[in-house]
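Q: quick one, what's the 3D model for this:
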Amino acid sequence: MATAVEHGLAGEPVLYRVEDAMKALSLSRTVIYEQIRAGRLRAVRQGRARRIPASAIREYVALLEREAGGDQ
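A: Next up is the predicted model:
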């Protein structure tokens, strides 16, 4: 049985499947792939599968926060 996320030594997620990144970011599959294509959300390939590093999710959230801060 495949796991939902790849875990590191500390038990924290290291790589998220697209479906798990969708849940973590509350975004649709289409938006996730648009953000990857635009270079705003990093992704890596593991064989044929695409995975989102946990660090990329944190960076994406920080980018959104910086962009939101510019509107004030």
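Q: contacts and neighbour counts: CA atoms only from here.
A: Fine.
Q: what about the strands in the chain?
A: Assigned strands in the chain, in chain order: 5-7, 13-17, 44-46, 49-53 (criterion: DSSP state E).
Q: can you add mean neighbour count and distance to Gly69 and give the ones you listed back as a markdown table?
A: Listed next are these as a markdown table, based on neighbours: other Cα atoms under 10 Å; distance: least, Cα to Cα, whole Å:
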| stretch | mean neighbour count | distance to Gly69 |
| --- | --- | --- |
| strand 5-7 | 16 | 31 |
| strand 13-17 | 19 | 27 |
| strand 44-46 | 10 | 29 |
| strand 49-53 | 18 | 25 |
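Q: so for Ala68, which of those strands sits nearest?
A: Between Ala68 and the strands of the chain, the shortest gap by Cα to Cα is with strand 49-53, which sits at 22.7 Å.
Q: please give the structure of this sequence too, so both can be compared:
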Amino acid sequence: MDRRPTSYDDLPLTLSVRELMPILSVGRSTAYELIHSGQIRNVRIGRRICIPKAEVLRFLKNN
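A: Predicted coordinates:
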């Protein structure tokens, strides 16, 4: 994404770790830590980590 989304509707259906970082205002290491610890559920497609936008909303509501 070239710009930071301003609403939930602006998010794509799945996000990459790089797209997740500015939304949560965290760095790369923290984003991967949240994923690997299971705090943010994800789907792997090959080596790519995809985070469903519904999961981002769930995480933000719970934290």
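Q: TM-score for these two?
A: Laid over one another, the chains give 0.76 as their TM-score (TM-score structural alignment, normalised by the length of structure 2), with 56 aligned residues with a Cα RMSD of 1.8 Å.
Q: can you pull out the residues in contact with the longest helix anywhere in structure 1?
A: In structure 1, assigned by DSSP state H, the helix with the most residues is helix 54-69. Residues from elsewhere that reach helix 54-69 of structure 1 (Cα atoms under 8 Å, 6 or more residues apart in numbering): 13-16, 21, 25, 40-43.
Q: would a markdown table of those residues with distance to Glu6 of structure 1 be doable?
A: Below are those laid out as a markdown table (distance: Cα to Cα, whole Å):
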| residue | distance to Glu6 of structure 1 |
| --- | --- |
| Pro13 | 6 |
| Val14 | 6 |
| Leu15 | 5 |
| Tyr16 | 7 |
| Ala21 | 12 |
| Leu25 | 17 |
| Arg40 | 22 |
| Leu41 | 18 |
| Arg42 | 16 |
| Ala43 | 14 |
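Q: would you point out the most distant pair within those?
A: Longest span within the contacts of helix 54-69 of structure 1, Cα to Cα: Pro13 and Arg40, 20.2 Å.
Q: circling back: possible to save the strands of structure 1 as JSON lines with distance to Ile32 of structure 1?
A: Listed next are the strands of structure 1 as JSON lines, based on distance: least, Cα to Cα, whole Å:
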{"stretch": "strand 5-7", "distance to Ile32 of structure 1": "16"}
{"stretch": "strand 13-17", "distance to Ile32 of structure 1": "11"}
{"stretch": "strand 44-46", "distance to Ile32 of structure 1": "13"}
{"stretch": "strand 49-53", "distance to Ile32 of structure 1": "10"}
